[in-house]
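**Student:** pasting the structure only:
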């Protein structure tokens, strides 16, 4: 148990800058590849179904200093399973006092409450998920101690433009396919294309309109760097590449990088070079914006040969994120 009692309270919007300060201290010590921004915290606080008054809490010492936090991020539109992602952390100076276990126990219990409050006959089991960078062994040990198991590995990959021996390749011309910039007018068509393209991917469930729009309005999103592939005969969107800029990471990684958040090709148009063309178009957008590199994340168990495609384009593997999960069946 903690050597000094910790008082817990819900997170208010006014406390988000203070929470940002705690996260900065945690990141300074742990040196993760992904950093936070205050804008991301504000977006998480306001997103549909967030309910931070019940799903997030802060821990303070006897002097009122913020030393820990926990935040549940449910996906209300999920059916089977019902996913809840757990985020949290303890200030480095307050670790190894039992606070992390206490916090995780609360998160597990609160997730069960959320599941039972919102349960419908068509719903499958509750699945709790926590993403942990591979190098953070203490964090992994803590969650494994509460019954979480590693279920998937996701690798970050980066292509440095100055390391391409022949420079950026030209966007290939594809028979029957037109590569064109993304525009807000096709947002709903791209969402439908994404849900179809990822229907056979591990852990994926359809993204509802409200979450899609929230993602597109995020401060990190860069629609001007995003592209679509259009079938010239039917006019349907065959594929897409949606981009972002995580500027908070640039100083620590030493280069400026455009990030491909979502890349997908509908099943009927696969194996025609569309993903490659979309990635190259995105890389040109990043380079034209004065960036140094392109990045993306890939499921290491992806059966589509994605690793080979990315490697041929000059992407190299970096940090690995491990997804841990624990399944609950409700009460």
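**Tutor:** Yep, that arrived. Since this is a predicted model, take the numbers as computed values, not measurements.
**Student:** Only C-alpha atoms from now on, for both contacts and neighbour counts.
**Tutor:** Noted.
**Student:** Which parts of this structure are strands?
**Tutor:** Counting by DSSP state E, the chain has strands at residues 7-10, 56-60, 66-74, 82-90, 126-133, 149-160, 177-181, 227-231, 237-244, 257-265, 293-299, 316-328.
**Student:** Check the gap between residue 108 and residue 129 for me.
**Tutor:** 10 Å (Cα to Cα, to the nearest Å).
**Student:** So for these two, which sits in the more crowded spot?
**Tutor:** Shown here are residue 108 and residue 129; by other Cα atoms under 10 Å, residue 129 has more neighbours (22 against 17).
**Student:** show me what contacts that one?
**Tutor:** By Cα atoms under 8 Å, 6 or more residues apart in numbering, the contact set of residue 129 is 83, 84, 85, 86, 323, 324, 325, 326.
**Student:** Surely residue 253 and residue 33 touch.
**Tutor:** Yes - look at residue 253 against residue 33 with Cα atoms under 8 Å: they come within range, at 7.5 Å.
**Student:** Looking at those two, which one has more neighbours?
**Tutor:** Shown here are residue 253 and residue 33; by other Cα under 10 Å, residue 33 has more neighbours (16 against 11).
**Student:** quick one, helices of the stretch 101-250 of the chain?
**Tutor:** All helices of the stretch 101-250 of the chain, identified by DSSP state H, counting those that start in this stretch, fall at 137-144, 187-197, 209-216, 250-253.
**Student:** Pasting the second one now:
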């Protein structure tokens, strides 16, 4: 399943147009995913950014390759700022996420001199605005949103974002829950079980062990319906949805679940959970809830709790020690209360910052 063509401007010189006014000998270009030094440098920058923002680094080479590899570039574009020796000191990445929504990664080396760091940041913002105009025009929009994030408490990032016209619009709790081996008994079988007229099951597999496309479309439709009125929801095609989730280094088909009501003759899909693997180099892996959605008509039937119990039991069966997730701190659905009641606690906090760019 391949999404539409890349809608970005691939030449940084065309995107930036004006002189970037960097120090003598510094240049702006694109990273080379085949160059191990470029990939290693981007990984170092990203991990240092995470360590400063939340106290530890979680990303690795695979996360960088999601952004810069040939496969990733179907929906992304990248720019880097290099010193005269060719070393990378700043990195920007944009992702054509869905209609009207462009994600933006903005990373600048932490220990650069202040004036140089400020100028690198300005270059990344100028480039991102140009990419927003490009992707917005290709989608036929009048305004294109840039959606980027920051760790709460990162004053340098907040200063840059505010200075570039971005508005802080949302706060997100990054939560985690410990898993014990005995919790494998939370549900009869995480692959397929039922309770109170609801069936919880993994997406089916074909004879070739690929996921059943009908089930994948049901997951997509449930999540689109469940989040239609949520903060910053935007339409995403089925092809874009599957392509994006498959890019995640932790993607596994046996971490996709559907919940179906059995009140009628035919089962009705009403809930979906997409999980991933959180790999660890220093201990057991964890599971992560990338998406959890329940259609409004089925809320109050224990669907969300049943799906959460399923991924916890699945994690225990696999010998994992935790399940993580993200929740909107301002969500009106009460999701945070459900997670807290089931043992999740907040490990760190992130923020969403938005800028609407006129396409014309």
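**Tutor:** The structure has been received and is ready for your questions. The shown structure was predicted, so the numbers you read here are calculated from the model rather than taken from an experiment.
**Student:** Any idea what the TM-score is?
**Tutor:** Scored against TM-score structural alignment, normalised by the length of the first structure, the superposed chains reach a TM-score of 0.86; 316 aligned residues with a Cα RMSD of 2.5 Å.
**Student:** ok, back up a step: could you dump the contacts of residue 129 of the first structure to TSV with neighbour count and distance to residue 258 of the first structure?
**Tutor:** Converted to TSV, the contacts of residue 129 of the first structure look like this (neighbours: other Cα atoms under 10 Å; distance: Cα to Cα, whole Å):
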residue	neighbour count	distance to residue 258 of the first structure
83	25	28
84	24	28
85	18	25
86	20	26
323	19	23
324	21	27
325	22	29
326	18	33
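**Student:** How about the contacts made by residue 97 of the first structure?
**Tutor:** 1, 2, 3.
**Student:** closest to residue 90 of the first structure among these?
**Tutor:** Of all the contacts of residue 97 of the first structure, residue 2 has the smallest distance to residue 90 of the first structure: 11.9 Å, by Cα to Cα.
**Student:** excluding its backbone neighbours, what's nearest that closest one?
**Tutor:** With Cα to Cα, 6 or more residues apart in numbering as the criterion, residue 2 of the first structure has its nearest non-adjacent residue at 4.5 Å, and that residue is residue 97.
**Student:** Please apply the same query to residue 78 of the second structure.
**Tutor:** Closest residue in space to residue 78 of the second structure, ignoring its immediate chain neighbours: residue 93 at 4.4 Å, by Cα to Cα, 6+ apart.
**Student:** what's the neighbour count on the aligned partner of residue 239 of the first structure in the second structure?
**Tutor:** Counting by TM-score structural alignment, residue 239 of the first structure lines up with residue 271 in the second structure. Using other Cα under 10 Å, the number of residues around residue 271 of the second structure comes to 31.
**Student:** same deal with residue 305 of the first structure?
**Tutor:** Each residue near residue 305 of the first structure was counted by other Cα under 10 Å, and the total is 10.
**Student:** quick one: it from residue 329 of the first structure, how far?
**Tutor:** 35 Å.
**Student:** Can you point out the buried residues in stretch 66-80 of the second structure?
**Tutor:** Residues of stretch 66-80 of the second structure classed as buried by neighbour count (16 or more other Cα atoms under 10 Å): 66-69, 72-80.
**Student:** same deal with stretch 204-216 of the first structure?
**Tutor:** Residues of stretch 204-216 of the first structure classed as buried by neighbour count (16+ other Cα under 10 Å): 205, 207, 211, 216.
**Student:** do the same with stretch 28-35 of the second structure
**Tutor:** The neighbour-count criterion (16+ other Cα under 10 Å) identifies 28, 29, 30, 31, 33 as the buried residues of stretch 28-35 of the second structure.
**Student:** Repeat that for stretch 156-172 of the first structure.
**Tutor:** Residues of stretch 156-172 of the first structure classed as buried: 156, 157, 158, 159, 160, 161, 168, 171 (neighbour count, 16+ other Cα under 10 Å).
**Student:** Show me what residue 112 of the second structure aligns to in the first structure.
**Tutor:** Using TM-score structural alignment as the criterion, residue 112 of the second structure maps onto residue 94 of the first structure.
**Student:** if we can go back for a sec, and the contacts of residue 97 of the first structure, which of them are buried?
**Tutor:** Neighbour counting with 16+ other Cα under 10 Å marks none of those as buried.
**Student:** for those, which one is nearest residue 259 of the first structure?
**Tutor:** Nearest to residue 259 of the first structure among those, counting by Cα to Cα, is residue 2 at 40.2 Å.
**Student:** My guess is that closest one contacts residue 98. True?
**Tutor:** Yes - Residue 2 of the first structure is within contact range of residue 98, at 5.4 Å (criterion: Cα under 8 Å).
**Student:** For the spatially most central residue of the first structure, which residues are in contact?
**Tutor:** Nearest to the geometric centre of the first structure sits residue 261, at 8.2 Å (Cα atoms, centre = their mean). Residue 261 of the first structure sits next to 241, 242, 243, 244, 296, 297 when contact means Cα under 8 Å, 6+ apart.
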